[in-house]
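Chemist: after the sequence you'll find the predicted model.
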Amino acid sequence: MHTTTTTRTLAITAVLTLGLTLAGCSTSNNSSDVSSSSSTTSAASAHNRQDVMFAQMMLPHHEQAVEMSDMLLAKGDGVDPDVAALAKQIKAEQSPEIKQLTSWLKAWGAPTESEHSGTGHVMSGMMSDSDMSDLNQASAKDAVKLYLEQMIKHHEGAVDMAKTEVDKGGNTDAVQMAKSIVSSQTEQITRMKDLLAAV
């Protein structure tokens, strides 16, 4: 009888010990996973005010560049093929960036519009309503020249904004996008100046 009780006690103790050990392992692993997951999330979303301003200002800037490109391409066969190819490239590069910029602002809990919107503040390189109307109404030949002139200024403004982000931004991905913008749009400015000289 005594032996049976002792055996039972030892068995129960062993089960409890095993259970606590497993629970300890489980708790340890879970907290480790949560910690790892949250640190990854915080690293991805880490940002400063400059990142927010960059996204808020580059978003409408990109949207206007795509709109300008659509206007030019709508002119049809009368558009110089080299300029049309450039417009398509600009759309292909900037459309995905528009989605990314919007996604960042949403993740950061920031509005997609800058605090400067509607206060008369004009972002560097942005076309006015009158500029956009002129481009929209121009003939295919005139539109090519207008598009190149306007897009050079537009790109120069974007490059300036991107350089500020590279210098002062805190979000790794946003800074990387800014570097890409500086590189690709600087190269496109050179191409546009060459194309404009030939018009």
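Modeler: Structure's in. What do you need? Numbers count the residues shown, from 1 in each chain.

Chemist: please count neighbours and contacts with C-alpha atoms only from this point.
Modeler: Fine.

Chemist: ok, residue 66 - how many residues close by?
Modeler: 21 (other CA atoms under 10 Å).

Chemist: likewise residue 142?
Modeler: Close neighbours of residue 142, defined as other CA under 10 Å, add up to 15.

Chemist: how far away from the center of its chain is whichever strand or helix holds it?
Modeler: Using DSSP states H and E, the element containing residue 142 is helix 140-168. Distance, stretch centre to chain centre, for helix 140-168: 18 Å (CA atoms, centre = their mean, to the nearest Å).

Chemist: relative to residue 110, how far out is residue 39?
Modeler: 21 Å (CA to CA, to the nearest Å).

Chemist: and residue 3, by the same measure?
Modeler: Separation of residue 3 from residue 110 (CA to CA) stands at 71 Å.

Chemist: more crowded one of these two?
Modeler: The residue with more neighbours, out of residue 3 and residue 110, is residue 110; 15 against 8, by other CA under 10 Å.

Chemist: how near is the more buried one to residue 51?
Modeler: 11 Å.

Chemist: please apply the same query to residue 86.
Modeler: Separation of residue 86 from residue 51 (CA to CA): 28 Å.

Chemist: same question, residue 136
Modeler: Note on residue 136: its distance to residue 51, by CA to CA, is 33 Å.

Chemist: higher neighbour count, these two?
Modeler: Neighbour totals were compared for residue 136 and residue 51, and residue 51 leads with 26 against 20 (other CA under 10 Å).

Chemist: now the angle from whichever strand or helix holds that one to helix 140-168?
Modeler: Per DSSP H and E, residue 51 falls inside helix 49-73. Interaxial angle of helix 49-73 relative to helix 140-168 (axes from the mean of the first three to the mean of the last three CA atoms, to 10 degrees): 170 degrees.

Chemist: want to compare, so here's the second one:
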Amino acid sequence: MSAHRCSVARRRTLAAAGTVAALALALTACGSSDGSKSDGSSMPGMGHASAGASAPATPGAGFNDADVKFAQQMIPHHQQAIEMAKLADGRAADPEIKKLATAIEKAQDPEIETMKGWLKSWGKPLPSSSMGDMPGMDHGSDGSAMPGMMSGKDMSDLAAAKGKDFDKKFAQLMIGHHQGAVTMAEDEKKNGVDVDAKKLAGAVVTAQTAEIEQMNKIIDRL
């Protein structure tokens, strides 16, 4: 073959190769211009965050029976504390008792909503709206299954009290109630696995232990 013919053949070969390369580039561009993005699955080392984010959570993962028990029992426990706190309106005489009752109500109501949210996300039932249907609700200080719960008589006696008598009775009963909550929270810290539930349990221990100390001081000066 003459040098001229070889040169022509080489140019045709290079042109064909250029066409193939151009076609490959065009196909690549078309594949990424339709609004979708490559998932990077065929490229070593390339992560794909959106795939991980959209993957459904494994049912039952991240919590255990201790977490469920903590939420199901602490909800009505908090509800009773709020009922006790509301009784201070029109009955309490001591400014510190009034302030404490308001603080208890403001702190525990949001915690109730948080725990309800956990139970719904876990697919577990909420406690009955009737506290008398919960285990230990009609016993409380006389040996309930739920530590620190007040009996019906405890609540009636508190509602009937006024002034200094109410202040002292409120502090005494709330100390017992808080001690029960601390016991339940310590159990959750020890046996639970849900990070948020354990964090709330720790907050309950810290806050209510401090309030117990505060109420003991109030009783000493009343």
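Modeler: Received it, and whenever you're ready, just let me know what you need. As the structure is a computational prediction, the values presented were derived from the model and not from experiment.

Chemist: coming back round to it: which elements pack onto the helix holding residue 142 of structure 1?
Modeler: Contact here means 3 or more CA pairs under 8 Å, 6 or more residues apart in numbering; DSSP states H and E; on that basis helix 140-168 of structure 1 packs against helix 49-73, helix 129-137, helix 172-198.

Chemist: does residue 143 of structure 1 touch residue 72 like I think?
Modeler: Yes: Residue 143 of structure 1 lies in contact with residue 72 (CA atoms under 8 Å); the separation is 6.5 Å.

Chemist: mutual contacts of these two, please.
Modeler: Shared contacts of residue 143 of structure 1 and residue 72, defined by CA atoms under 8 Å, 6 or more residues apart in numbering, are found at 79, 135-136.

Chemist: OK, contacts around the residue in structure 1 that residue 177 of structure 2 lines up against?
Modeler: By TM-score structural alignment, residue 177 of structure 2 lines up with residue 154 in structure 1. Neighbouring residues of residue 154 of structure 1 by CA under 8 Å, 6+ apart: 61, 65, 124-127.

Chemist: which two of the residues you listed have the greatest separation?
Modeler: 65 and 124 (12.8 Å; CA to CA).

Chemist: right, and residue 151 of structure 1 touches residue 65 too?
Modeler: Yes: counting by CA under 8 Å, residue 65 is a contact partner of residue 151 of structure 1 at 7.4 Å.

Chemist: for residue 158 of structure 1, grab the count of nearby residues.
Modeler: Each residue near residue 158 of structure 1 was counted by other CA under 10 Å, and the total is 26.

Chemist: repeat for residue 153 of structure 1
Modeler: Other residues lying near residue 153 of structure 1 total 16 when counted by other CA under 10 Å.

Chemist: can I assume it is in contact with residue 125?
Modeler: Yes: counting by CA under 8 Å, residue 153 of structure 1 does reach residue 125; the two are 5.1 Å apart.

Chemist: before we move on, the earlier item: average offset of the helix holding residue 142 of structure 1 relative to structure 2?
Modeler: Comparison of helix 140-168 of structure 1 with structure 2 after fitting gives an average deviation of 0.8 Å (mean CA distance after the TM-score superposition for structure 1).

Chemist: thinking again about what came up before, the more surrounded of residue 143 and residue 72 of structure 1?
Modeler: The neighbour comparison of residue 143 of structure 1 against residue 72 (other CA under 10 Å) goes to residue 72, with 26 against 22.

Chemist: coming back round to it: look at residue 65 and residue 124 of structure 1 and report which has more neighbours.
Modeler: The neighbour comparison of residue 65 of structure 1 against residue 124 (other CA under 10 Å) goes to residue 65, with 23 against 17.

Chemist: mind listing what that one touches?
Modeler: With CA under 8 Å, 6+ apart, residue 65 of structure 1 has these contacts: 90-91, 151, 154.

Chemist: what residue in structure 2 is paired with it?
Modeler: Aligned partner of residue 65 of structure 1 by TM-score structural alignment: residue 81.

Chemist: what does residue 19 of structure 1 give?
Modeler: Structural alignment (TM-score structural alignment) places residue 19 of structure 1 against residue 30 in structure 2.

Chemist: with residue 103 of structure 1 instead?
Modeler: Matched by TM-score structural alignment, residue 103 of structure 1 corresponds to residue 117 in structure 2.

Chemist: that match: neighbouring residues, count only.
Modeler: The burial count assigned to residue 117 of structure 2 is 14, neighbours taken as other CA under 10 Å.

Chemist: where does it sit relative to residue 166 of structure 2, distance-wise?
Modeler: Distance from residue 117 of structure 2 to residue 166 of structure 2, counting by CA to CA: 34 Å.

Chemist: again, but for residue 70 of structure 2
Modeler: Counting by CA to CA, the separation of residue 70 of structure 2 from residue 166 of structure 2 is 30 Å.

Chemist: just residue 115 of structure 2 next, same as before
Modeler: As for residue 115 of structure 2, its distance to residue 166 of structure 2 is 30 Å (criterion: CA to CA).

Chemist: between the helix or strand residue 5 of structure 1 falls within and helix 172-198, how big is the angle?
Modeler: Here residue 5 of structure 1 sits within helix 2-45, counting by DSSP H and E. Per the same axes, to 10 degrees, the angle that helix 2-45 of structure 1 makes with helix 172-198 is 30 degrees.

Chemist: buried residues in stretch 187-195 of structure 2?
Modeler: For stretch 187-195 of structure 2, burial by neighbour count (16 or more other CA atoms under 10 Å) applies to 187-189, 192-194.
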